[in-house]
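> I'd like to go over a predicted model; first the sequence, then the structure.
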Amino acid sequence: MRPAGLVMLSLALAGCGFRPLYLENGAPAAGAPQQKASIGRELAGISVQLGATRESILLRNNLIFAFTGGGDDSANPVHRLDYTIIKSASPFTVEAGSGRQSAAFVTIQVTYQLLRIGSLDPVFRGRAIGRASFDKPAQRFAAIRAERDAEDRAVGDVSEAIRNALASYFVQKSQSGS
């Protein structure tokens, strides 16, 4: 029963036209054009703007790491990624006796656009939102550290969403031949 099920699953998936996002030199799905360049090279050719806030610097570092696999910012960029960050924190539980906030959410919202170097017209726009909760203990330093850790997690979620959206954009671009 088990081998027969695997064979049936393989046959079903073989005809669906599924194509892995990061396929480099493999055979394309039926009817799909061969990718002109790998998605990794496209992502590595993105220069990320330098921000002034702690969250924007963390986002930039996460994106550079995601785009280059741990390398430095692109020396010869083809695209530039501009973004704006809005950070907010809101309480969601309050202790009944003291009225003290005991837990909160941090929300990081990033609106971004990808531009070709030398052009002012964006080729891709998007928005990503990351949200993380944290406990807010009575100790001041512990509360600050907990909020900062939540910000880091939210920025990590946002940078992953941006990377995935841009990778999908480059896949669609290569399949359309533009």
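Thanks, I have it.
> CA only for contacts and neighbour counts going forward, please
Noted.
> what about the strands in the chain?
For the chain, the strands defined by DSSP state E cover 46-48, 79-94, 101-116, 122-135.
> and here's the other structure:
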Amino acid sequence: MARIASIGALALVALALAGCGFTPLYGRPGVGAALSSVQVSAPTGRAGQLMREHLDDALSRDSNLKPQYRMDLQISEQRYPRGIRVDNVATRYEYVLTAAYTLVSTASGKTAKVGRVRVEVTYDSADQPYASVAAQQDAQDRAAGEAARKIELELATWLASAKS
């Protein structure tokens, strides 16, 4: 009986959403295709490489298509010691990744959108050097992935509002 009631409740929610004009972000025509036609040019360095890889994955970059947009990225990284021990050694660090992007139309060469995202992650600093380096690299990867997700959502929202 509880299963039938939950199915009925889901059906009512679906009807309510359909009646209010709700449209999924990726349900707008052209948003997915426009996202996959963004070519990312990232700065050199580990963080730039990670950002480009995560953005190519997030935007589902199709290398067979001619890009409609080029995204130029500027990345800044900062690391702050947190959790200071009595002997003045940090046990945790806060890693801050800021990515400023400019989306340029390849057809006209004009700037289409400018944005900036900021991601903060923390990681433990171990006494063993290799473990500390591995933790820092993991924090860079997590921050780049989160920044790419934020940029993807900003671009999808912008494209959906521009297409409507």
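Thanks, I have it. Since the model is a prediction, treat every value here as computed from it, not as a measurement.
> any idea what the TM-score comes out to?
Comparing the chains after superposition, counting by TM-score structural alignment, normalised by the length of the second structure, produces a TM-score of 0.87; 160 aligned residues with a C-alpha RMSD of 2.0 Å.
> make a markdown table out of the strands of the first structure and add mean neighbour count.
Rendered in a markdown table, the data for the strands of the first structure read as follows (neighbours: other C-alpha atoms under 10 Å):
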| stretch | mean neighbour count |
| --- | --- |
| strand 46-48 | 24 |
| strand 79-94 | 16 |
| strand 101-116 | 19 |
| strand 122-135 | 17 |
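> average gap between stretch 132-143 of the second structure and the first structure?
Once superposed with the first structure, the aligned residues differ from stretch 132-143 of the second structure by a mean of 0.7 Å; criterion: mean C-alpha distance after the TM-score superposition for the first structure.
> what about whatever residue of the first structure lines up with D141 of the second structure, neighbour count?
The alignment partner of D141 of the second structure in the first structure, by TM-score structural alignment, is D152. Burial measure for D152 of the first structure: 20 neighbouring residues, criterion other C-alpha atoms under 10 Å.
> the counterpart of V94 of the first structure in the second structure: what's it in contact with?
Structural correspondence for V94 of the first structure with respect to the second structure (TM-score structural alignment): I84. The neighbours of I84 of the second structure, taking C-alpha atoms under 8 Å, 6 or more residues apart in numbering as the test, are A90, T91, R92.
> ok, and the closest non-adjacent residue to R116 of the second structure?
Distances taken as C-alpha to C-alpha, 6 or more residues apart in numbering place A100 nearest to R116 of the second structure, at 4.2 Å, with adjacent residues excluded.
> which position in the first structure pairs with that neighbour?
Using TM-score structural alignment, A100 of the second structure sits opposite T111 in the first structure.
> who touches that match in this structure?
Listed by C-alpha under 8 Å, 6+ apart, the contact partners of T111 of the first structure are Y83, T84, I85, R125, G126, R127, A128.
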